[in-house]
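S.K.: the sequence isn't on hand, but the structure is:
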């Protein structure tokens, strides 16, 4: 078997290439991609840095490094990204799940703690990471994942099957609430909608600007267009006491909260992510209390 050097040599050469390309995470990226090619955990590389690498593996690794030099995201190269400690397949049809979005999952679980959750609606589901993570934590719930992209829905379906959640998840192709029946009500509605103002799209990092789907990023002139639609239509689809929770961009939380307040949602709030940025806005539909009789005797008789 011909070899192309040791693991250490390949990692060092790849790191140098990525540094020259201006990639800040050069060493980490090189290790992740080599581990992917070799089919082993990244940390396992450290125990065999002096081992030889086959010419075939080295060629595959070099191909991935060339693509990373052009700023293609690592997650697209490995076709996987962890979210909520669960594995999710990703593709160029979907946004790459990010740790900040876990704040949205955590917020819903905290706010609905102690209340039965029977249904979860995820608008713009992408990989399905939000909906499927919630279903993983809420065993009594049924999920409804909506996306306008058939390619994204195919990825979400794959992830549901991988996680054993396919029987509890319905996948609906269409824009926002359009695929739903008018009589459907949900205990939880979540979304990580496009929220980048159109004028800011050109300033995004090249990893994002060149590769991630623009339709999942561009939120219109002020970045608030999707939130206006969601705030206007979501209350009709919320069950009494149900929660609407969305991810927001930097400096958008106050504006989105005002939209939720104006829509008649109650107990509205904002939640910061681990970086201290207001990342999630939520509100609930008011509970309806029915009058009831205590069965007291009629003293007028």
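M.R.: Good, I have the coordinates. Please read these numbers as outputs of a predicted model, since none were measured by experiment. Numbers count the residues shown, from 1 in each chain.
S.K.: could you use CA atoms for every contact and neighbour count after this?
M.R.: OK.
S.K.: what residues are up against the closest residue to residue 45 other than its chain neighbours?
M.R.: Using Cα to Cα, 6 or more residues apart in numbering and skipping the chain neighbours, the partner closest in space to residue 45 is residue 35 (7.0 Å). By Cα atoms under 8 Å, 6 or more residues apart in numbering, residue 35 lies in contact with 41, 42, 45.
S.K.: can you flag the buried ones in those residues?
M.R.: The neighbour count (16 or more other Cα atoms under 10 Å) marks 42, 45 as buried among the contacts of residue 35.
S.K.: and the helices in this protein?
M.R.: 7-20, 26-38, 55-69, 74-78, 102-111, 129-137, 150-162, 206-211, 225-237, 253-262 (DSSP state H).
S.K.: so which residue is dead centre in this structure?
M.R.: residue 97 (4.3 Å; Cα atoms, centre = their mean).
S.K.: against residue 55, how distant is that one?
M.R.: 33 Å (Cα to Cα, to the nearest Å).
S.K.: and if you look at residue 238?
M.R.: 57 Å.
S.K.: put this next to the previous one:
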């Protein structure tokens, strides 16, 4: 019976279930779900293989596995995602922050910005970007903008949990609506999936990330055009704007910002070798 199953047996069974369903990273997912059920870390799993699950624990593991088999990401099941060494609350209202997006943080931290910088995050979602940068720069202040009130609520929770809430202003609006002042760094991970390609995305993304955070218009570039058109008045003279892009979009996004009067200043590739983040400065010409 499930309530008499050992930790080792439960882990083996969970992994087999996910392998049979051809889910990505079944071993990792099985371990993370079981750790959450038992409320232990990896060492807790390894160190007590013969411990038997209670009935309630067995039931909860079954529920988690059913949700994963329905393509719900582990982060959404557990409500938490690790990003740049910190834990963030995530919900169905926000994009699941992924490792590729950490390239934007890497690129931002390489910039020679006035200290402490003032940072603007356009489309903050979970707040992973702005809260990470405010954590990395303890004297910095920032503004987070999102069209979704529910997403802003997640940003607020994460900011409070990470101790940066007093340095962060939340603005409900689209892009620069309601934003005042100039910033040393403006960041954004905007929607960049062409509308026609959304139905072909992996179900983990298509069914569990908000389409508002995915749909980049007919060619996937509409948000970059909107940002480039409004950013100049909010970017400090020596400031930088850094955006995440989709694979293969680098040339098009560079062209959009150059046409708007900016100079491409730096870029960062993800672990797959694709240029994932682009930095721009105000053009000196």
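M.R.: Sure, I can see it. Being a predicted model, the structure only gives us computed values, none of them experimental.
S.K.: ok, the residue nearest to residue 150 of structure 1 when sequence neighbours are not counted - contacts?
M.R.: Nearest residue to residue 150 of structure 1, sequence neighbours excluded (Cα to Cα, 6+ apart): residue 173, at 6.6 Å. Neighbour list for residue 173 of structure 1: 146, 147, 148, 149, 150, 153, 179 [criterion: Cα under 8 Å, 6+ apart].
S.K.: residue 83 is in contact with the residue nearest to the centre of structure 1, correct?
M.R.: Yes. Using Cα atoms under 8 Å, residue 97 of structure 1 is in contact with residue 83, at 6.5 Å.
S.K.: what do these two both touch?
M.R.: Joint contacts of residue 97 of structure 1 and residue 83 (Cα under 8 Å, 6+ apart) are residue 129.
S.K.: returning to that earlier point: can I have the buried ones of the contacts of residue 173 of structure 1 as a PyMOL selection?
M.R.: Paste this into PyMOL to select the buried members of those, with burial taken from 16+ other Cα under 10 Å:
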select buried, resi 146+147+148+149+150+153
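S.K.: any idea what residue 115 of structure 2 aligns with in structure 1?
M.R.: Using TM-score structural alignment, the equivalent of residue 115 of structure 2 in structure 1 is residue 116.
S.K.: ok, for that match, nearest residue in space, not its chain neighbours?
M.R.: Among residues not flanking residue 116 of structure 1 along the chain, residue 140 sits closest, at 7.8 Å (Cα to Cα, 6+ apart).
S.K.: now residue 130 of structure 1
M.R.: Nearest residue to residue 130 of structure 1, sequence neighbours excluded (Cα to Cα, 6+ apart): residue 105, at 6.4 Å.
S.K.: need the counterpart of that neighbour in structure 2.
M.R.: Using TM-score structural alignment as the criterion, residue 105 of structure 1 maps onto residue 105 of structure 2.
S.K.: map residue 255 of structure 2 onto structure 1.
M.R.: Under the alignment defined by TM-score structural alignment, residue 255 of structure 2 corresponds to residue 258 in structure 1.
S.K.: distance check, the residue nearest to residue 130 of structure 1 against residue 218 of structure 1.
M.R.: For residue 105 of structure 1, the distance to residue 218 of structure 1 - Cα to Cα - is 22 Å.
S.K.: that older thread, from the contacts of residue 173 of structure 1, which land in strands?
M.R.: 146, 147 (DSSP state E).
S.K.: among the contacts of residue 173 of structure 1, which one lies nearest to residue 10 of structure 1?
M.R.: Checking these against residue 10 of structure 1 with Cα to Cα, the nearest one is residue 153 at 36.9 Å.
S.K.: is the closest one in contact with residue 144, as I believe?
M.R.: No. Contact criterion Cα under 8 Å: residue 153 of structure 1 and residue 144 do not qualify, at 11.3 Å.
S.K.: what do those two both touch?
M.R.: With Cα under 8 Å, 6+ apart as the test, residue 153 of structure 1 and residue 144 both reach 171, 172.
S.K.: circling back to that earlier point, let me see the contact set for the match of residue 105 of structure 1.
M.R.: Contacts for residue 105 of structure 2 were tallied using Cα under 8 Å, 6+ apart; they are 129, 132, 133.
S.K.: can you pick the most crowded of these?
M.R.: residue 129 (26 neighbours; other Cα atoms under 10 Å).
S.K.: now that one: how far from residue 45 of structure 2?
M.R.: Look at residue 129 of structure 2 and residue 45 of structure 2: by Cα to Cα, they are 31 Å apart.
S.K.: what's the answer for residue 244 of structure 2, then?
M.R.: Residue 244 of structure 2 is 36 Å from residue 45 of structure 2, by Cα to Cα.
S.K.: also residue 146 of structure 2?
M.R.: 39 Å.
S.K.: what ranges does the stretch 151-300 of structure 1 have for its strands?
M.R.: Along the stretch 151-300 of structure 1, the segments classed as strands by DSSP state E, counting those that start in this stretch run 169-173, 186-191, 238-247, 266-272, 278-284.
S.K.: would you list those in a markdown table and tack on distance to residue 4 of structure 1?
M.R.: Formatted as a markdown table, the strands of the stretch 151-300 of structure 1 follow (distance: least, Cα to Cα, whole Å):
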| stretch | distance to residue 4 of structure 1 |
| --- | --- |
| strand 169-173 | 46 |
| strand 186-191 | 47 |
| strand 238-247 | 46 |
| strand 266-272 | 48 |
| strand 278-284 | 46 |
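S.K.: name all residues that make contact with residue 184 of structure 2.
M.R.: 113, 114, 117, 118, 119, 235, 236, 238, 239, 240.
S.K.: what does the last one correspond to in structure 1?
M.R.: I take that to be residue 240 of structure 2. Under TM-score structural alignment, residue 240 of structure 2 pairs with residue 243 in structure 1.
S.K.: out of everything not next to it in sequence, what's closest to that match?
M.R.: Per Cα to Cα, 6+ apart, closest to residue 243 of structure 1 is residue 284, 4.4 Å.
S.K.: which ones are touching the one you found?
M.R.: 241, 242, 243, 244, 265, 266, 267, 268.
S.K.: residue in structure 2 matching it?
M.R.: So, by TM-score structural alignment, residue 284 of structure 1 is matched to residue 281.
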